[in-house]
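In: Sequence and predicted structure, then a few things I'm wondering about:
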Amino acid sequence: MQHDAKLSPATLAAQGTGATPMPHRDIVPPIHLATTFERAEDGSLPGGRIYARDASPAYDPAEALLCELEGGARAALFASGMAAASAVLLALKPGARIVAPHDMYWSLRNWMIGFAANWQIALDFYADAAELAALLQRPADLVWVETPANPTWEILDIARAAELAHAAGARLVVDSTVPTPVFTRPLALGADVVMHSATKYLNGHSDVVAGVLVTRAEDDFWARIKTARAAGGAVLGPFEAWLLNRGLRTLFPRVRTAAASALRIAQHFEHHPALLAVLYPGLPSHRGHDIACRQMEGGFGAMLSLRVRGGEDAARRVAGAVKIFRRATSLGSVESLIEHRGPIEGPGTRCPLDLLRLSVGIEDSDDLIADLEQALQQANEP
């Protein structure tokens, strides 16, 4: 039985929107492995599907739930977050203009630069809201926003960005991987498409690589995105889709627990003598805090960064001294991760080389604080 639409998003996620598969009424949806579907004698498709690359029933539960959580018209799963973002760019027409942030997911930024050069796409980068407004004094086709922005967690006003984008004739796409629909719903703030690297919080267990797009309107642009997915073959396997749907059912308790710990860690270390700064939008000292309070409802996410006094070598020593945090790339899972981010991004990075990026998991926050304390102390010992 389908749930009443008035139920909270947390309840919808926990019960997978309440849709019960027939005929067995499974509490846990089955894995759909079929790649092709039988036609009727007259050539019609009674099941409504031709081939799994176009529309696999394995995608239905997660796509339906994400539409509910984001308040969108349609959702589409992809083989990765990069595949989802790439489909947006591939939906653009020749001669289009993209406006994107300097500070964003590094791999996507680099891919976007190469794509624009090869496909005769104009690409301009903005550093802040003022630069975005200036760039949108002339027409554009796509405005990309990532907020909070990796790895400094700068905040951009989504509603204002939507106004500027639409006035310039552009669509607004928001990478909402970090806040998730638990804390931010970009479509309700005026965005046209929301993107997630579902590898991160949506799945939440470091065992699936996936991406998703959710659109506010099922329009021609969305049709081109779906064509890019099917024609490019950037589709998710059925088992991975099933694992993603499983992870979504615990999204709210996982993200809320991790965000509460991240806030506590940020508050504890904000004035620590071994640190230059703690970057976290939940702190009143963060320059994007007021905007974050308006557009992030119920929490500020579970990502923060520490700038270590003593520069790159000191940051490397701290990362090497942790015992509970895992030294690994990625974010959004149940285990806490730490990464000395600048050297990972490599030449041309804008990330301060003294910055440690923390993805806070669901461990006890006292244990995580103690681990960072001992690592900072050990790194500063003669």
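Out: Now that the structure is in, tell me what you want to look at.
In: contacts and neighbour counts: CA atoms only from here.
Out: Will do.
In: At which residues are the strands of this structure located?
Out: 74-78, 97-101, 122-126, 142-146, 171-175, 193-196, 211-215, 275-279, 303-308, 326-327, 337-340, 355-359 (DSSP state E).
In: Presented hereafter is structure B, for comparison with structure A:
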Amino acid sequence: MKLGVIGYGARIQYVISEVMKQDPSCQIKSIVDIRKDKIREELRQQGLENVQLYETAEQMLASERLDGVLIGTRCSLHTSMALKVLPTGIPLYLEKPVSTTMEDLLRLKTGYKASRSQVVVSFPLRLTLIVQLVKEIIDSGKIGTVEHVQAINNVTYGRVYFQNWYRDENETGGLFLQKATHDFDYINYVLGLQPTSVCAMTSKQIFKGSKPAGLKCVDCEDNRSCSESAAFRTDLDPSWQSCCYAQDTGNEDSGSVLMRYPTGMHASYSQNFFVQGDAGARGARFMGHKGTVEFDFITGKVKVFMHHTPRIETYEFSSNAGHFGGDTELARNFVDVMRGTAASISPLEDGLSSALLCLKAKESAETGSFQSVYWEGF
């Protein structure tokens, strides 16, 4: 099967490698990227000299007969590129967030409604063995109806959002759209519910400062004493070495959200971007009257606490695969979608809902108000 790629970045290259593992007959047929010369050289070094490079998505879509298209551009272009692919009916793999503004989100929803394409959104966490087990336990009724959720994401590599292009909020749309979109998706997937209202708060306490805009770590007089200095890290591209204490550093460095559901229950979620080492954590507690199930992706453990008997069940998982194995499942599903043998198990409807929730959380944090989660104009 022939793949077209719009935005040939590191993330989508990894996804493509997973797709090829699932079906070795898959091959990159064409690429659209503004870095044509650099990518041509990279492809040559990989022995991929028959890949066609195009200036625009329109040119590629008009010239090639493709079995699937993968979009891996920077986040602000996800919507506009998806709207070029959707009318073709070609299966689409779309990176998250599907949109970074409410205007784009509404355009994408309208375009999708009128389209013929199956879309697989990059939401791998819902497909991990851990989340699948948690959902199985909850759906069995073992802990009773879930009446409260507490979720956290303490990110130990948070500096990436302040030291490279992610620092530009015009690209990211804020860190709810970058990180929480994954967590909101798996929470709502497990519950089988969508929130009706949301309130949120963000703060920027660490990654701020008076260093001049545009300063690179390598040019900073404090690069030998700064705990965040990337000046001497050979594993980082120089473009990732901007000062995270400069005046032009965007993004909040922590945020919290409360979500109300139609049943009356609520969930809390909190994310942090300056913890380090063993302080990292990502997971949730789902609490019913009969019991609680909790998990942490980093430790690979799921625990079930029964409230009325002295019993704790523990399950342990081991996986070094991308996104805890979820990327493999998404790749397998995308291959099946291209073959025409399956429907998307991470559809655009869920990508739209998660992005809407993130945008409403962002608006809540900016205005200090509760926000209803509904589709304006639909």
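Out: Right, received. Where do you want to start? The shown structure was predicted, so the numbers you read here are calculated from the model rather than taken from an experiment.
In: Any idea what the TM-score comes out to?
Out: Scored against TM-score structural alignment, normalised by the length of the second structure, the superposed chains reach a TM-score of 0.32; 187 aligned residues with a Cα RMSD of 6.5 Å.
In: With distance to residue 112 of the first structure as new columns, can the strands of the first structure be given to me in JSON lines?
Out: Output for the strands of the first structure, formatted as JSON lines (distance: least, Cα to Cα, whole Å):
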{"stretch": "strand 74-78", "distance to residue 112 of the first structure": "18"}
{"stretch": "strand 97-101", "distance to residue 112 of the first structure": "9"}
{"stretch": "strand 122-126", "distance to residue 112 of the first structure": "8"}
{"stretch": "strand 142-146", "distance to residue 112 of the first structure": "11"}
{"stretch": "strand 171-175", "distance to residue 112 of the first structure": "14"}
{"stretch": "strand 193-196", "distance to residue 112 of the first structure": "15"}
{"stretch": "strand 211-215", "distance to residue 112 of the first structure": "17"}
{"stretch": "strand 275-279", "distance to residue 112 of the first structure": "26"}
{"stretch": "strand 303-308", "distance to residue 112 of the first structure": "24"}
{"stretch": "strand 326-327", "distance to residue 112 of the first structure": "28"}
{"stretch": "strand 337-340", "distance to residue 112 of the first structure": "24"}
{"stretch": "strand 355-359", "distance to residue 112 of the first structure": "23"}
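In: Dump these into CSV; add mean neighbour count and distance to residue 241 of the first structure as well.
Out: Below are these laid out as CSV (neighbours: other Cα atoms under 10 Å; distance: least, Cα to Cα, whole Å):
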stretch, mean neighbour count, distance to residue 241 of the first structure
strand 74-78, 25, 8
strand 97-101, 21, 30
strand 122-126, 17, 33
strand 142-146, 25, 25
strand 171-175, 25, 20
strand 193-196, 26, 14
strand 211-215, 27, 10
strand 275-279, 21, 34
strand 303-308, 25, 25
strand 326-327, 16, 26
strand 337-340, 24, 24
strand 355-359, 27, 24
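In: Which among those strands is found nearest to residue 259 of the first structure?
Out: Closest approach to residue 259 of the first structure among those is made by strand 303-308 (7.8 Å; Cα to Cα).
In: between the closest one and strand 275-279, how many degrees?
Out: Between strand 303-308 of the first structure and strand 275-279, the angle comes out at 170 degrees (axes from the mean of the first three to the mean of the last three Cα atoms, to 10 degrees).
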